[in-house]
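In: return a 3D structure for these sequence lines:
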Amino acid sequence: MRLKPYFQLVRLPNVFTAAADSLSGWLLVGGLLVDADSWLPLVVASMAIYAAGIALNDVFDLELDRVERPGRPLPSGKVSKLFAVGLAVCLMAMGLMSASMVGVRPAIVAGGLITCVVAYDAGLRRTILGPELMGLCRGLNVFLGMSLAPQFGGPAAWTVAAAMTVFIVGVTWISRFETEVGRRAASASGLLLQSVGITALFGAGLSAESFPSPWTDRPSVPVLGIVILALVSSRILWASGRAVLEPRPETLQRAVKVGVLSLIWLHVGVLACVREPTSALAVAALWLPASLAARWIYST
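Out: Sure, this is the predicted structure:
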């Protein structure tokens, strides 16, 4: 059996960005890498629910994809619709059970995330609320990693989750018309929202003392974290800016791909500001499988 169509169905490269969300959330609120029995179920839940949502999205998009994207797994017949539905249901159940293993609050967040994912896929994505709901899914994914901390880590941690929410709203606005030409307004709105989210992340990185249990050896000026954020932000804004200036499928899809995969490095940048280097390195390690998979499997 060829696995590539099944990996394409769940957008395998993007699944690693979901892992970065929850792992980063756990580390930002003072969680430790050695406590794998706490963070690993949260990461598994994030990845499973994300993959389920993407598969379910293709189920609901099947008729549209027959026209616009006939080579995708479902319209091409490489994966059956029944299998895709079954996979989505199983992955959602797996995600909810995994989160439930470590507590009631993670289970509640995972349940809310699943509700938002289904609502988005089932029809709200085609409304004005679609990008906002997609962003909320990403924010809840970060909150899932924070769910074991008192008050979810407090206002500083909430700022990171909110920033990721706004950033993904921007990415989603760009992706809405990724198969069309000349839709400059949506791309410009997406670029603006991405900029707002990135600015908030810079603010969070510069206020590390507001996070729970800050590390005493953190430098007064987190140079490494700021440099990482600056580099990844410039790449994101360049790709999105080009999509605004030249709104065609190639530039739009490139901007979406860069935006989604750069999520890992946005998390790394914030962690490098707030936590000790090993925390940032742990999330950075997710870039390798994500980037390798992206060479083989599309991520938009």
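In: going forward, measure contacts and count neighbours with C-alpha atoms only.
Out: OK.
In: quick one: contacts for Val283?
Out: Residues near Val283 by Cα atoms under 8 Å, 6 or more residues apart in numbering: Ala20, Leu23, Ser24, Ile264, His267, Val268.
In: which is the next helix or strand following the helix or strand encompassing it?
Out: Element membership for Val283, per DSSP states H and E: helix 277-284. Remark: after helix 277-284, the chain's next helix or strand is helix 287-294, criterion DSSP H and E.
In: among the contacts of Val283, which ones are in helices?
Out: Among those, the ones falling in helices (DSSP state H) are Ala20, Leu23, Ser24, Ile264, His267, Val268.
In: tell me the one of these nearest Val85?
Out: Ala20 (25.5 Å; Cα to Cα).
In: my guess is that closest one meets Leu286, correct?
Out: Yes - counting by Cα atoms under 8 Å, Ala20 touches Leu286, with 6.9 Å between them.
In: how about the secondary structure of Arg218?
Out: coil (DSSP: H, G, I helix; E, B strand; the rest coil).
In: quick one, what contacts it?
Out: Taking Cα under 8 Å, 6+ apart, we find Arg218 in contact with Cys273, Val274, Arg275, Glu276.
In: and if you look at Leu252?
Out: By Cα under 8 Å, 6+ apart, Leu252 lies in contact with Ile174, Ser175, Phe177, Glu178, Ser187, Ser240, Ala243.
In: do the same with Cys90
Out: Counting by Cα under 8 Å, 6+ apart, Cys90 has contacts Ala52.
In: next, format the contacts of Val283 as TSV and append neighbour count and distance to Ala119.
Out: Below are the contacts of Val283 laid out as TSV (neighbours: other Cα atoms under 10 Å; distance: Cα to Cα, whole Å):
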residue	neighbour count	distance to Ala119
Ala20	30	23
Leu23	29	25
Ser24	29	26
Ile264	26	26
His267	26	27
Val268	26	30
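In: one more to put side by side:
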Amino acid sequence: MRWRDLAELVRLPAALTVPGDTLVGAAAAGWPSGRRTAALPFASAALYWAGMALNDWSDRELDAVERPERPIPSGRVQPDEALAVAAGLTGAGLACAAVAGRRPLAVATALAAAVWTYDVVAKSTPAGPVVMASTRFLDVMMGAGGRREALGPAAALGAHTLAVTAVSRGEVNGSTTGTARAAAATTGAVTLAVAADALLGAPRRAAPTGACAWPQQVAGPVLAASYAAAVLPAQLDVVREPDAGNARRATGVGIRGMVPLQAALLAGRGAVVGALGVLAIGPLAKLGARVVSPT
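Out: Predicted structure coming up:
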């Protein structure tokens, strides 16, 4: 197995969209793991890559018909190699989470279980999008060590993931207008909820420390609007023409749209500098998608 084939198997650049999850959770919960939080983005990336490898292992027979260019059906990666990569990356993700403490490790274990459940059991069932959404939800909660303060941001990223996954089911045979409308409506609702939380919640969260709330009140809604501007047009294209090409484009845009959404959530929780840092990942993810497909 060549390095290029491995990169394609795990959708290497797409993992740039996950480090912000744990940072959002940590910011929402007051950075409970302290400096050890730095290990959690690596846990997220490893578990994401594990899920991608396991996805291709699970879909190897279907891909032989629908996507013969993928690493396994093309013969560039053997099925047992893909399964070994998935298992090894899962172990690496759990090890990184353990560095942050027992509570993040407990959530990481649930996240790993959700990843394997999705790829091996739930993906082709009606529950598939919900299980996939739960992985992003749990990724945020891992950063928070399971603390309830992160439930809102986790729900926002989970809802976005639900919409993207529903549209992604049409990447080969096309989506439906109803699915695309629901996805666009979800994007609109998430945008409004995140902007409102920054505007109304920032003063309350800043009051105990005496910090100034206005940077959060400005940056949060602005970044929420940038998220909508990045994601909605492609989803509306699927509403107008729900063919496979538009569904693939909307899926790719939706995956990269995680980044401005994470930035908006970080800014709304007072981590404006962190939000700008996460936002800088966006161009890298877009550039990487030109080399290795994120879907």
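In: overlay them and tell me the TM-score.
Out: Once superposed, the chains reach a TM-score of 0.92 (TM-score structural alignment, normalised by the length of the second structure), with 293 aligned residues with a Cα RMSD of 2.2 Å.
In: sorry, back to before: overlap in contacts, Ala20 and Leu286 of the first structure.
Out: Common neighbours of Ala20 of the first structure and Leu286 (Cα under 8 Å, 6+ apart) are Ile264.
In: thinking again about what came up before, quick check, nearest of the ones in helices among the contacts of Val283 of the first structure to Ala88 of the first structure?
Out: Distances from Ala88 of the first structure to these, taken by Cα to Cα, are shortest for Ala20, at 20.8 Å.
In: so who does the closest one touch?
Out: So Ala20 of the first structure contacts Val43, Leu263, Ile264, His267, Val283, Leu286 (Cα under 8 Å, 6+ apart).
In: counterpart of the first one in the second structure?
Out: Pointing back at Val43 of the first structure there. By TM-score structural alignment, Val43 of the first structure lines up with Pro41 in the second structure.
In: for that match, which non-adjacent residue is spatially closest?
Out: Closest residue in space to Pro41 of the second structure, ignoring its immediate chain neighbours: Pro19 at 4.2 Å, by Cα to Cα, 6 or more residues apart in numbering.
In: hang on, isn't that neighbour packed against Ser44?
Out: Yes - in this structure, Pro19 of the second structure is within contact of Ser44 by Cα under 8 Å, at 6.2 Å.
In: comparing these two, which shows the higher neighbour count?
Out: Ser44 (32 against 24; other Cα atoms under 10 Å).
In: give me the subset of the contacts of Arg218 of the first structure lying in helices.
Out: In this view, the contacts of Arg218 of the first structure that belong to helices under DSSP H are Cys273, Val274.
In: by neighbour count, which of the contacts of Arg218 of the first structure wins?
Out: Per-residue neighbour counts (other Cα under 10 Å) across the contacts of Arg218 of the first structure peak at Val274, which has 31 neighbours.
In: sorry, back to before: mind listing what the residue nearest to Pro41 of the second structure touches?
Out: Neighbour list for Pro19 of the second structure: Leu40, Pro41, Phe42, Ser44, Ala45 [criterion: Cα under 8 Å, 6+ apart].
In: now the helix or strand the third one falls within on the first structure. Mean distance?
Out: Right, the one you point to is Phe42 of the second structure. According to DSSP H and E, Phe42 of the second structure maps onto helix 40-58. Comparison of helix 40-58 of the second structure with the first structure after fitting gives an average deviation of 0.7 Å (mean Cα distance after the TM-score superposition for the first structure).
In: can you tell me the closest non-neighbouring residue to Pro222 of the first structure?
Out: Using Cα to Cα, 6+ apart, the nearest residue to Pro222 of the first structure is Cys273, at 5.0 Å.
In: again with Leu138 of the second structure
Out: Excluding the flanking residues, the one nearest Leu138 of the second structure by Cα to Cα, 6+ apart is Leu111, at 5.7 Å.
In: Ala239 of the first structure sits in which helix or strand?
Out: helix 223-245.
In: what do we get in the second structure for Leu82 of the first structure?
Out: Alignment note (TM-score structural alignment): Leu82 of the first structure maps to Asp80 of the second structure.
In: quick one: that match from Ala92 of the second structure, how far?
Out: 18 Å (Cα to Cα, to the nearest Å).
In: the more surrounded of the two?
Out: Neighbour totals were compared for Asp80 of the second structure and Ala92, and Ala92 leads with 18 against 11 (other Cα under 10 Å).
In: can you tell me the number of residues neighbouring the aligned partner of Ala255 of the first structure in the second structure?
Out: Per TM-score structural alignment, the equivalent position to Ala255 of the first structure in the second structure is Ala250. Using other Cα under 10 Å, Ala250 of the second structure has 26 neighbouring residues.
In: ok, for Ala250 of the second structure, nearest residue in space, not its chain neighbours?
Out: Nearest non-adjacent residue to Ala250 of the second structure, counting by Cα to Cα, 6+ apart: Ala234, 4.8 Å away.
In: and that neighbour, what pairs with it in the first structure?
Out: Per TM-score structural alignment, Ala234 of the second structure is aligned with Ala239.
In: can you report how many residues neighbour its match?
Out: Around Ala239 of the first structure there are 21 residues (other Cα under 10 Å).
In: I'd assumed Lys257 was in contact with it.
Out: No - at 9.3 Å, Ala239 of the first structure does not count as touching Lys257 under the criterion of Cα under 8 Å.
In: sec struct for the match of Ala255 of the first structure, please.
Out: With three-state DSSP as the criterion, Ala250 of the second structure reads helix.
In: distance of it from Arg67 of the second structure?
Out: For Ala250 of the second structure, the distance to Arg67 of the second structure equals 18 Å [Cα to Cα].
In: so who does Val104 of the first structure touch?
Out: So Val104 of the first structure contacts nothing (Cα under 8 Å, 6+ apart).
In: now the first structure: which of the contacts of Pro19 of the second structure match?
Out: Mapped onto the first structure and checked by both residues aligned by TM-score structural alignment, their matches' Cα atoms under 8 Å, those keep the contacts Pro41, Phe42, Ser44, Ala45.
In: in PyMOL, select just the buried ones from these.
Out: The buried subset of those, as determined by 16 or more other Cα atoms under 10 Å, is captured in PyMOL by this line:
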select buried, resi 41+42+44+45
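In: OK, contacts around the aligned residue in the first structure for Ala195 of the second structure?
Out: In the first structure, Ala195 of the second structure lines up with Phe202, judged by TM-score structural alignment. By Cα under 8 Å, 6+ apart, the contact set of Phe202 of the first structure is Ile226, Leu229, Val270.
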